[in-house]
Each structure stands twice: as structure tokens, then as C-alpha cells.
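J.: Just need the structure, nothing else, for what follows:
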Amino acid sequence: MNTVRGLVTVVVSVTAAVASSLGSAATASASPSVGVDARILSQATVDGHDYITKEITIAPGGTTGWHWHPGRIFGVVRSGTLTHNFADCSIDGVYSAGAPITEGSGADHVHVGRNLGFEPVVMWVLYIDDAGAPLAVDAPNPGCPFE
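T.: I've put the predicted structure just below:
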């Protein structure tokens, strides 16, 4: 019995160490968000889909970091000005207060949101995902001279 318990302990320890090192390697190349605060306004799961509304604030000089979304995204800029770039470094939009914003779904829609202004960007964003799916997946900077 002690041999089995010892073997289980070793297997669990090795699995945790491998998972930890894989997690570290995956996030090491991701570009981090800077100056971003998010709070959940509402959340519900209906018919296998999560509906999550967040208020996202990006401080002046802040960035969301490069990422993509598995699900659908709809939002509105409440204040400030958001600059949105695609992975080819092009600006696909500059969104001021009152402007709606939506983003493509999937790993082929890597993007970054940046606050190049002097006041915080505040957005309300609705995420529609398969139940339990992440709202966003971090990605490395694709080679743009900015974050």
C-alpha cells in the first residue's frame, strides 16, 4: 500500500512540474497587458453559452497585450480613445467615446488595444463564448514595434 501511495505521489509531482513548466513557457512569449483593469458587470450561462459583460479600463499609455478571442465580442467605448491594431501592425480602428467595436473570433484574429491618449479608456464589452471557454487567449507580439 505504501509503495502505491509513493508511486502516486511521484506521478502527481512529476505531472505538476511538467504542467508548470509548460505553462511558464507558453506565457513567457505572450505580451502582457499593462494598465488594464476589468470587472464583471453581469454573467450568465444559457444553452451552453457564457454571456459575460465586463467594464474594461485602460490607463493612459496602457495596452491589452496581444491576444485573440475564441468567441464573439461586442463592445462600446464609454470614454477615452482606443487604438486597435491587427497582427500586421496596421491600425484597424481608432474608437472614441460612443463608438461600437467588435472583434473577429479565432487565432487568425490576433490584435492589441492601446490607449495612446491622456485619459482612461473605459469600455463595456459583451463576450459570448462556449460555456467554460476562455474570454481571451494571450499571443506574442507578432513583430510590431509597439505593444
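
J.: From now on I want contacts and neighbour counts done on CA atoms only, so please keep to that.
T.: OK.

J.: Helices of this protein, residue ranges please.
T.: Using DSSP state H, the helices of the chain run over 2-28.

J.: pull the longest strand from it.
T.: In the chain, taking DSSP state E as the definition, the longest strand is strand 49-63.

J.: for that strand, packing partners?
T.: Judged by 3 or more C-alpha pairs under 8 Å, 6 or more residues apart in numbering; DSSP states H and E, the packing partners of strand 49-63 are strand 34-46, strand 111-114, strand 121-130.

J.: can you give me the angle that strand makes with strand 121-130?
T.: Relative orientation of strand 49-63 versus strand 121-130 (axes from the mean of the first three to the mean of the last three C-alpha atoms, to 10 degrees): 150 degrees.

J.: So His49 sits against Pro134, correct?
T.: No: using C-alpha atoms under 8 Å as the test, His49 is too far from Pro134 to be in contact (11.8 Å).

J.: can you list contacts of stretch 126-146?
T.: For stretch 126-146, contacts defined as C-alpha atoms under 8 Å, 6 or more residues apart in numbering pick out 27, 29-32, 45, 48-54, 65-75, 87-89, 110, 147.

J.: next up, for comparison:
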Amino acid sequence: MRTPLRVATAGTLALVTALAGGTAARATPPGPGVTAKLIAQKTVGGTDYTVREITVPPGQATGWHYHDGVVYGYVKQGTLTHYHSDCAVDGVYTQGTVVREPGGPSDIHLGRNLGDTPLVLEVLYVLPHGSPFSEDVPNPGCPFQ
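T.: Below is the predicted model:
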């Protein structure tokens, strides 16, 4: 049975899709071969503290995203090229350096491995309890993923 609300919702979605050029904006997932391994996890009060090892193969990226809390990354191997949503590089982090991401939807970013060796990051997430590690978002209009 079709209700007027269901028909109106479907019509609105079709109109928005058509106005957007025929395709809905999609989140950008991590590139092929990007992996994450859980190292440690602890909840204290309302905060989850999690350590993960993230590996990004040469030529791949993390996908556009943000975090609901602060994230610290230590570059264990390789080089991280870090971009903000204005498409500009906001940092290049080599082995032995630390990157801090403040979190929140105003901190949309992407990490890329432009080198020829795997990028390995040790990442500490400090997130509100139950939050996902990251929130995927569509490419903000940059000529790369």
C-alpha cells in the first residue's frame, strides 16, 4: 500500500538525484588494500581509547572522512601526505613523526600514500563511547580520491 508520505519521499529523492547530475553523492571508502588491525581498546567513563595499526599500500588513500574525537597517528613506516577539504596539502609526515587530527565535521581530511613503500600508521583514537573510528564523507570536490 502506498501512502502519500512514501510517494512524496520517493519523488523528493528522485528530484534531488536528478538535480545532482543523476547520481547521489557517495562517501569515499578507503582505497584497495587499506587495512586496519586492532591493537588495544579500553573505555574509561564515556570515552573509548583505541589503538589500531593502519596500512595504506603505495598509491592508495584512506578515503575522505572525519572523526568524532581527537586522533593521533604515529608514522611507523613510509610517508603520509595529509589533505584538508580545500584540496591543499596540510602536512607531509615521514617515518617517526606524529600527526594530530582535532576531530569533528569541520575537519574533513584524506591521507594518501604517494610513496613506493607501504605506509604504516599506529593510530590512537580518543572518541566518545560507541563512536565509529571514522565518518566517511563524499569527496569535497578535489581532483583526487
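
J.: coming back round to it: mind reading off the mean deviation between the longest strand of the first structure and the second structure?
T.: Comparison of strand 49-63 of the first structure with the second structure after fitting gives an average deviation of 0.4 Å (mean C-alpha distance after the TM-score superposition for the first structure).

J.: Where in the second structure does that strand align, residue-wise?
T.: Alignment note (TM-score structural alignment): strand 49-63 of the first structure is matched to residues 47-61 of the second structure.

J.: ok, back up a step: which of the contacts of stretch 126-146 of the first structure are buried, as a PyMOL select command?
T.: To isolate the buried members of the contacts of stretch 126-146 of the first structure in PyMOL, using 16 or more other C-alpha atoms under 10 Å:
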select buried, resi 30+31+32+49+50+51+52+53+54+65+66+67+68+69+70+71+72+73+75+87+89+110+147
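
J.: returning to what we had before: so which of the helices and strands packed on strand 49-63 of the first structure is the most surrounded?
T.: Neighbour counts (mean count of other C-alpha atoms under 10 Å) averaged over each of these peak at strand 111-114, with a mean of 25.

J.: Mean per-residue distance, it versus the second structure.
T.: Overall, strand 111-114 of the first structure averages 0.3 Å from its counterpart (mean C-alpha distance after the TM-score superposition for the first structure).

J.: Stretch 123-130 of the first structure now?
T.: Stretch 123-130 of the first structure differs from its equivalent in the second structure by a mean of 0.5 Å after superposition (mean C-alpha distance after the TM-score superposition for the first structure).

J.: Please state the offset of that stretch from the chain centre?
T.: Taking C-alpha atoms, centre = their mean, to the nearest Å, one finds the center of stretch 123-130 of the first structure at 11 Å from the center of the full chain.

J.: residue range for it in the second structure?
T.: With TM-score structural alignment applied, stretch 123-130 of the first structure matches the range 121-128 in the second structure.

J.: What of stretch 14-22 of the first structure?
T.: The aligned range for stretch 14-22 of the first structure in the second structure is empty, by TM-score structural alignment.

J.: and that stretch, which residues are buried?
T.: Going by 16+ other C-alpha under 10 Å, stretch 14-22 of the first structure has no buried residues at all.

J.: what separates it from the chain centre, distance-wise?
T.: Using C-alpha atoms, centre = their mean, the distance from the centre of stretch 14-22 of the first structure to the centre of the chain it belongs to is 23 Å.

J.: Alright, calling it a day.
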